[in-house]
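Novice: can't give you the sequence, but here's the structure:
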């Protein structure tokens, strides 16, 4: 049987301490245990290794040749463990180290601006910000914090709402509607040029609500892009009909760059959530970064920014 299977690292640490103190009884007093307990655990370590490590007489303690070789490695290993323990304790107390953050591209500027103020407060922390619209396995990819749009499927993460749900509505430019006409029914969308932010094999499916009625319509996008800013710009340019967050289009509707299409229809709404790991202790860097995001990000709510611009 492999000795590593039965090796108790506590016995290794005890062996190192006995050699350093040159005494079984001194270590027993340090640990508050009987001397027989220390002797028994050293004997157990020797049994697992299958070799004698210490020669003990009534007057002195001597390492065997094997014991000397083993002690040289064991002392370094135990020292490394203690250094690692001290390092982890420092991480729990002082914000230090790297924090990996995932956010959608459309929120990149808002998230980055909040990160700048955090970094100014915590010089010992570095942040790795990744902007991506894809749904990513946060644990597998090693992210500490994620900011996600839509419904939060938290799983192994705690989800905290940053911005409340905002409606998604259908919009097109006056130029497009003059050229192609306005759809009168949901079914008409299949015959129009559409702009989608999610598509599979050339098709996009929109979930639409008309009162209490839920409808799903499949369209073949004339233009597909995985980011709302580009979809918004394409709608204004007259490329087609797009489903966009209402708050992003308030100013465009007021200034007649966009017109709402199918007034009685709404898309699925979803807020913006901050996710962080639910299990295990968080480092001080991750914990303080979470607190900073929760305090600062809500003030960058796109709906508030849009209303301020209009005012």
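Specialist: That came through, no problem. From a predicted model like this one, the values you see are computed outputs, not experimental measurements.
Novice: all contacts plus neighbour counts: C-alpha atoms, from now on.
Specialist: Fine.
Novice: which parts of the top strand by length along the chain are buried?
Specialist: Longest strand of the chain, by residue count under DSSP state E: strand 157-166. Buried residues in strand 157-166, counted by 16 or more other CA atoms under 10 Å: 157-163, 165-166.
Novice: What of stretch 78-88?
Specialist: Residues residue 78 are the ones in stretch 78-88 that count as buried (16+ other CA under 10 Å).
Novice: surely residue 273 meets residue 162?
Specialist: Yes. Using CA atoms under 8 Å, residue 273 is in contact with residue 162, at 5.3 Å.
Novice: Could you identify the helix or strand that succeeds the strand or helix carrying residue 70?
Specialist: Residue 70 is part of helix 65-93 when elements are defined by DSSP states H and E. Counting by DSSP H and E, the next helix or strand C-terminal to helix 65-93 is strand 97-103.
Novice: Between helix 65-93 and that next one, find me the angle.
Specialist: With axes from the mean of the first three to the mean of the last three CA atoms, to 10 degrees defining the directions, strand 97-103 sits at 50 degrees from helix 65-93.
Novice: Show me the contact partners of strand 97-103.
Specialist: 91, 111, 124-133, 142-148, 285-286 (CA atoms under 8 Å, 6 or more residues apart in numbering).
Novice: Also stretch 171-182?
Specialist: Applying CA under 8 Å, 6+ apart, the contact partners of stretch 171-182 are 192, 235-244, 256-261.
Novice: Give me the buried positions along that stretch.
Specialist: Those buried within stretch 171-182 under the rule 16+ other CA under 10 Å are 171-177, 182.
Novice: Tell me which two in these are the farthest apart.
Specialist: Every pair in the buried residues of stretch 171-182 was compared (CA to CA); the two farthest apart turn out to be 171 and 175, at 11.9 Å.
Novice: how close does residue 119 get to residue 99?
Specialist: 11 Å (CA to CA, to the nearest Å).
Novice: what is in contact with the two at once?
Specialist: With CA under 8 Å, 6+ apart, residue 119 and residue 99 have common neighbours 125-126.
Novice: got another, please set it beside the one above:
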């Protein structure tokens, strides 16, 4: 049991690349953690960490040991938690990285529903544009839209969405309504930065259309807002503009045309997930599949 505990301590230090950060996570004194790792190295007979004043790095032996230990520690933690599930609902702090626009406009009501279902789970959400590192940072999972993942990550498909074309009634009254992709050249198109061509599909037909306009953005929420302010045509998933469609601020145009399907993923760095993470992924998959 002492060896397993020391392996768990080593895994936290290796993930954080810092004794101080790992000690804070583990809630033990930094000196105690350093001493335990030194004793572990002595028992093994190999140096696992190269220590500098600013950072620590894994030795070759440390890399091998970390890969093995992490799987063992994850298995032990999961076994312990699965037994605990017999007595209580999932609990603890769930840390999730979310795409800001998708979270604000679509996931927020689902998250509220999940929180009501599991009152013993607390939440910490990172909605910044930064792509978090699930190995070295303390996140349980990341929700990502249409992004490929490294082979060492576990990506679970939650849903697939296609973009459609939307504009406000007033914009259409003033500028007319396009009927086919070629008509978009004459319109104000609210496009993402570095995306000057929209690819549209209708049955077996595929058309690529160059688009332009006064606005280029890197934020889907702002595209949605400008479209409601009569500034142009938006090319976004229906789920992003559901409220605006319901109250008539936006209207779908060229309904026979749509964009390529985009997949929403739940990404983790391991298949061995605690109950809180499993429940959250299962809930999102079930709820998003209804759309």
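Specialist: Looks like it arrived, so ask away. Quick caveat, the model's predicted, so the values are computed rather than measured.
Novice: What subset of the contacts of strand 97-103 of the first structure is buried?
Specialist: 91, 111, 125-127, 129, 132-133, 143-148, 285-286.
Novice: Quick check: the farthest pair among the residues you listed?
Specialist: 91 and 133 (30.8 Å).
Novice: ok, residue 244 of the second structure touching residue 250?
Specialist: Yes. Counting by CA under 8 Å, residue 244 of the second structure touches residue 250, with 5.4 Å between them.
Novice: which of these two has more neighbours?
Specialist: More neighbours surround residue 250 than the other of residue 244 of the second structure and residue 250, with 26 against 18 (other CA atoms under 10 Å).
Novice: show me the contacts for the more buried one.
Specialist: Each residue near residue 250 of the second structure by CA under 8 Å, 6+ apart is listed here: 166-169, 227-228, 241, 244.
Novice: Just send those residues back as a markdown table, with distance to residue 14 of the second structure and secondary structure too.
Specialist: Below are the contacts of residue 250 of the second structure laid out as a markdown table (distance: CA to CA, whole Å; DSSP: H, G, I helix; E, B strand; the rest coil):
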| residue | distance to residue 14 of the second structure | secondary structure |
| --- | --- | --- |
| 166 | 49 | strand |
| 167 | 51 | strand |
| 168 | 53 | coil |
| 169 | 57 | helix |
| 227 | 48 | helix |
| 228 | 49 | helix |
| 241 | 43 | helix |
| 244 | 48 | helix |
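Novice: Return the member of the residues you listed nearest to residue 215 of the second structure.
Specialist: Of all the contacts of residue 250 of the second structure, residue 215 of the second structure sits closest to residue 227, with 10.7 Å by CA to CA.
Novice: And the longest strand of the first structure, what does it pack against?
Specialist: For strand 157-166 of the first structure, the elements it packs on are strand 270-277, judged by 3 or more CA pairs under 8 Å, 6 or more residues apart in numbering; DSSP states H and E.
Novice: ok, then the element right after the strand it packs on?
Specialist: Toward the C-terminus, strand 270-277 of the first structure is succeeded by helix 284-296 as the next helix or strand (DSSP H and E).
Novice: for stretch 190-201 of the first structure, which positions count as buried?
Specialist: Burial within stretch 190-201 of the first structure, assessed by neighbour count using 16+ other CA under 10 Å, is assigned to 192-199.
Novice: if we can go back for a sec, for the helix holding residue 70 of the first structure, the distance to its chain's centre please.
Specialist: 31 Å (CA atoms, centre = their mean, to the nearest Å).
Novice: Now do that helix and helix 284-296, the angle between them.
Specialist: For helix 65-93 of the first structure against helix 284-296, the angle by the same axes, to 10 degrees is 10 degrees.
Novice: what comes into contact with stretch 186-198 of the second structure?
Specialist: With CA under 8 Å, 6+ apart as the test, stretch 186-198 of the second structure has contacts from 175, 208-220, 223, 226-227, 231-235, 259.
Novice: now stretch 236-243 of the second structure
Specialist: By CA under 8 Å, 6+ apart, the surrounding residues in contact with stretch 236-243 of the second structure are 102, 105-106, 161-166, 220, 224, 250.
Novice: and the residues you listed, which of them are in helices?
Specialist: Among the contacts of stretch 236-243 of the second structure, the ones falling in helices (DSSP state H) are 102, 220, 224.
Novice: Most neighbours among those, please name it.
Specialist: Result: residue 224 is most packed of these (other CA under 10 Å), 24 neighbours.
Novice: Trace that one over to the first structure, please.
Specialist: Mapped onto the first structure by TM-score structural alignment, residue 224 of the second structure lines up with residue 232.
Novice: got the contact list for its match?
Specialist: Neighbouring residues of residue 232 of the first structure by CA under 8 Å, 6+ apart: 242, 244.
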